[in-house]
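Trainee: build me a model from this:
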Amino acid sequence: METVTIVLALLLAVLVSGALGRLLPLPLPLIQIVIGVALALGPLPSTSLDPEIFFLVFLPPLLFLDGWRIPKRDLFRDGKTVLALALGLVALTVLGIGILIHWIIPSMPLAIAFALAAVLSPTDPIAVSSVAAQAPVPRRLMHILEGEALLNDATGLVCLRFAIAAALTGSFSLPEAATTFLWLAIAGLGIGAATTFLLTGIQELLRRRTGEDPGLQILLSLLTPFGAYLAAEHVHASGILAAVAAGIAMTYVEIQGRSLGATRVRRTAVWDSVALAANGAIFVLLGEQLPDVFRNAVKQADVQGAGWIVAWILVITAGLMAVRFVWVSVSLQFVLMRARSRGEKRDAMAWRLVAATTLAGVKGAITLAGILTLPLTLTDGSPFPARDLAILLAMGVILTSLLLASTVLPPLLRGLQLPPEPSHDAEEDAARAAARDDAVKAIEALQHRLVEEYEDASIAVEAGARAMDRYEGVKAATAERQAEATRFQQLAAMEKRLRLAGIEAERSALYRMRRSQVIDDVVLRRLVREVDLIEARLVA
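Mentor: A predicted model of the protein is given here:
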């Protein structure tokens, strides 16, 4: 019963934080952390987290969803920049910040310092988008940050695994680590992709025999990241990379277009709720753990008061920012040099862009999830050294990076210009035209068969004309947009307002008829769902 109470309290806290996030001009993660502290100081029982369970419950779905939804073409276009941030910067961060932490805190073993640096290397795009809500991150920069977060989650947490192993065994072998890393990466990626293709293949066979059940498809998508993670961990590969690869593979399964539209709509809503609950719960748990961790960490630090801990947090945060700033500026300089060598005209390096990219490296859910997986004891049963101190320092860096980004990042982002994004208008028009042509051909072919099957051919002719209405509208709209873009935008906006007004009136009438007992609940739900889907398409 206590566990159920804690879970319900976490979900309620996420719900309350979402409402407060719309009312207060503060980043959502900070609000959730404050609510977590309030829960810890309240009458509810405190949470004692098992690191392995925490890792299994929260990380696979979040990494899976990141891999699934990240724009693949944009990721590959800026692949070199993303890899430089996700691999090179992570390695430099683990090495440099690990040495810095051990230097300023000699009581913390070097392996634990490297473990802390490893979990501080990943960034959190959700926290970035939250703190940048008042000054949205340019689309291309956001894609780069998302790609970086997708890959450095995996690389940072794999480095954490090596550091923990070194702390437990007291030894570290570079050749063995390199071999192990290759196995972790290759096997993890392969198992993750294979899990997705295998499960969806089985699902497709069942769908052909028994028809599509949206509920089963959604449940399978929810279980896929956990299956990939557990399968990889069973053979001592990287479950983290397996979850990422499973999500990327899900994109290529989805573009086959085999599932029904209603299934996709429902699945998107379910995954949005899962992501909201998982990310929110992690930050609430961060706040809930903060008071106890702080008290234990002060004892472990062997210092008087909290002043030294605050100083350590500020020094570590400054070190992370400095390493990131140097790496980003050097990487950007190389990009500009390569572009100029190809004869392209490029302006001088924009230091605002470098500073914004540096501050956008906000730490968040993955850092907390990783640091909480530090073992409770060593192999001999003794307490894991400096565990609470490492957790507190990680929490402090998360809070500090969030505060810095929420206050400094929005002014930096306002008016920031990046290289122009390619326009999607021509691509969209071509896709609409191609899809329309195929649809018209299919309708005409079926119409000819129906004319032959029915005695009254006029019915098939009229039905075909009605079915063509939508595609004739698409053709006219596309041509008009090419000829008169401004007028078409005004016309489309006006039509959208009129349609939305009609939909609102239609829905109000349906609810009024239900209140008057003219229709029953079954009819109401079916008709309201139809109206909601039309409205969702218009709003999107």
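
Trainee: from now on I want contacts and neighbour counts done on CA atoms only, so please keep to that.
Mentor: Fine.

Trainee: I'd say residue 384 and residue 375 touch.
Mentor: Yes. Contact status for residue 384 versus residue 375: in contact at 6.4 Å, counting by CA atoms under 8 Å.

Trainee: and the longest helix along the chain, what does it pack onto?
Mentor: The single longest helix within the chain, with elements called by DSSP state H, is helix 261-301. Judged by 3 or more CA pairs under 8 Å, 6 or more residues apart in numbering; DSSP states H and E, the packing partners of helix 261-301 are helix 2-23, helix 28-41, helix 51-69, helix 214-234, helix 365-371, helix 387-413.

Trainee: want to put them side by side, so please do this one too:
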Amino acid sequence: MIHENLLLIVTLLMAVSMLSMLSEKLKVPYPIFLVLAGLVISFIPGIPVVTLNPDIVFLIFLPPILYAAAWNTSWREFWAARRTISMMAFGLVFFTSTAVALVMQLLIPDFPLALGFLLGGIISPPDAVAATSVLQTVKVPKRVVTILEGESLINDASSLIVFRFALAAALTGEFTFSNAATNFFVVAGVGVFIGLLFGFALFYIHKYLPTTASIDTSLTVISPYLMYIVAEYFHTSGVMAVVSGGLFLSYRSHEMFSYNTRIQAYSVWDVFIFILNGFVFILIGLQLPAIFTALQLYSLAELVFYGLVISVLVVLIRLMWVFSGMYLSCFFNKRERKLSWRNEFLIAWSGMRGVVSLASALAIPLTLEGGAHFPHRDLLLFITFVVILFTLVFQGLSLSPIIRWLKISEEENEDKEQEVEIRLRLADAALNHLQTNYVAELETIDAYGRIKDRYQRMSEIANQKLLKEDTEKAVPHFLPKYRRMLLELVNVRRRELYKLRNEKSYSDELLRRKEHELDLEEARLNE
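Mentor: The predicted structure follows:
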């Protein structure tokens, strides 16, 4: 019961926050650090054995994590890279599952092919959080991040569908490829339909009903659970429902949310996803004792050998698939811009496994339909854990050195130019509006004139950047000092606000409101 484990849950949540601070200090991505920390904590004497319920992972953790990832993915960039993403999310999953099945049958002669596909479906999808959280600490091209994020959104669905069919084959002993292929497209397609249906409904609720920022934020938290549960109720893909609904709502978010809803929702979701991700990764590390104690039929050397062979196999398969697939994709589509081999290697090396793989492995039933013990279940769990640990720690920790060694950097020039163009367009639009609608006020009221001068300066500075005329003299020496001055004024006003609070003569509500205004201003200046 939850009340019996409440102290453990709260303690783990506190540990997530403390360990995340330590990971920031040590410059280690927090998913990797939390997995290792959970592994160390699990061997402390007296620590209770923590078992992860797969139903809880799929129901509580997976929908919001996928929804947040979909929300932060650009639909335009996602669609532009759709061929590459589809090749990774579907083709690579099926190829990995097949290769793992064949190799496991070679390693263990009595290992059924259906169980091999089951293991392949479990360990084929890279984690939606691990790669992007590692890449946040370094600068890489946006197209690389888009492909990795898009792949992680879709491959969870394809791998879970492979897992379902392989599990059904293992339980019943029957498998028909044509039926499986047909069911795959039905399950995925209906899942997408359900997600879009909820997306349309929620769009009109947010846009046309009299909601508040708190109601809108609450609905965004409830939405992924609703999409997932309904899709799973009809035996379709809950993952595809959440991803498709999240992408649709993200694309239309500017039409349905007010500024205060966006500010509140983004803050809530940042905290919510941080807690969920941290909790899941530390739970992964805590699973080893429960998995290891159940293994009695194999020696430690055999277990480590099987785990390392499969780990190396999935890494090599991904490397081979990415390089060959990218070449074929560009060969058949001449208009597609080819990535450099360095960026292709980065995509291939970022295949870190995580919580979906472990939850899938734990979802394997204990017995077959006739009541017999499920064959090799403990071995499947152990190999899954080794693959997660190997890819997450070895590949995750080596990503930053590899990026520096290959001299991969963010393509900043295009983004900077676009940012300046946007700034110029916004400033010119504001100037045109002022000069069209407030002609008399601009001539007679100083406040209007100062606003006009402000936007004129913004437009001139943006033009100087675009034309590169006296840029080094006019912009770099002026703007940083100007920004520092504005930040100093924010801090001066903040100190005065503290004095007003200590005087105890003013309303706390008004003081909090003014403090929030200063927070927003400081956040804008620090962007």
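
Trainee: so what number do they get for TM-score?
Mentor: Remark: TM-score between the superposed chains equals 0.89 [TM-score structural alignment, normalised by the length of structure 2]; 520 aligned residues with a CA RMSD of 2.9 Å.

Trainee: ok so, going back, could the helices and strands packed on helix 261-301 of structure 1 go into TSV alongside distance to residue 195 of structure 1?
Mentor: Below are these laid out as TSV (distance: least, CA to CA, whole Å):
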stretch	distance to residue 195 of structure 1
helix 2-23	29
helix 28-41	32
helix 51-69	12
helix 214-234	6
helix 365-371	23
helix 387-413	33
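
Trainee: winner for burial among those?
Mentor: helix 365-371 (a mean of 26; mean count of other CA atoms under 10 Å).

Trainee: what range in structure 2 does that helix sit on?
Mentor: Helix 365-371 of structure 1 corresponds to residues 355-361 of structure 2 when matched by TM-score structural alignment.

Trainee: which residues touch the residue nearest in space to the middle of structure 1?
Mentor: Among the residues of structure 1, residue 66 comes closest to the average C-alpha position under CA atoms, centre = their mean, at 4.0 Å. Taking CA atoms under 8 Å, 6 or more residues apart in numbering as the criterion, residue 66 of structure 1 is in contact with 146, 150, 244, 247.

Trainee: now, which of those residues sits nearest residue 285 of structure 1?
Mentor: Nearest to residue 285 of structure 1 among those is residue 150, at 22.4 Å by CA to CA.

Trainee: that closest one maps to what in structure 2?
Mentor: Aligned partner of residue 150 of structure 1 by TM-score structural alignment: residue 153.

Trainee: go on, residue 115 of structure 1?
Mentor: In structure 2, residue 115 of structure 1 lands on residue 118 (TM-score structural alignment).

Trainee: after the helix or strand containing that match, which helix or strand is next?
Mentor: Residue 118 of structure 2 is part of helix 113-123 when elements are defined by DSSP states H and E. With elements assigned by DSSP H and E, the helix or strand that comes after helix 113-123 of structure 2 is helix 130-135.

Trainee: what's that next one in contact with?
Mentor: 29-32, 145, 148-149, 350-354, 392, 396, 399-400.

Trainee: cool, and stretch 85-96 of structure 2?
Mentor: 120-121, 124-125, 147-148, 150-152, 154-155, 158-159, 162, 314, 317-318, 321-322, 325.

Trainee: residue in structure 1 paired with residue 289 of structure 2?
Mentor: Residue 289 of structure 2 maps onto residue 291 in structure 1, by TM-score structural alignment.

Trainee: show me the contacts for its match.
Mentor: Counted by CA under 8 Å, 6+ apart, residue 291 of structure 1 has contacts 37, 40.

Trainee: now it: how far from residue 125 of structure 1?
Mentor: 26 Å (CA to CA, to the nearest Å).

Trainee: could you do residue 371 of structure 1 as well?
Mentor: From residue 371 of structure 1 to residue 125 of structure 1 the distance is 18 Å (CA to CA).

Trainee: what does residue 325 of structure 1 give?
Mentor: 18 Å.

Trainee: quick one, which of those two is more surrounded?
Mentor: A side-by-side neighbour count of residue 325 of structure 1 and residue 125, using other CA atoms under 10 Å, places residue 125 first with 25 against 19.

Trainee: quick check: closest non-adjacent residue to residue 314 of structure 2.
Mentor: Nearest residue to residue 314 of structure 2 in three dimensions, chain neighbours excluded: residue 96, at 6.7 Å (CA to CA, 6 or more residues apart in numbering).

Trainee: and the one you found, what pairs with it in structure 1?
Mentor: Residue 96 of structure 2 maps onto residue 93 in structure 1, by TM-score structural alignment.
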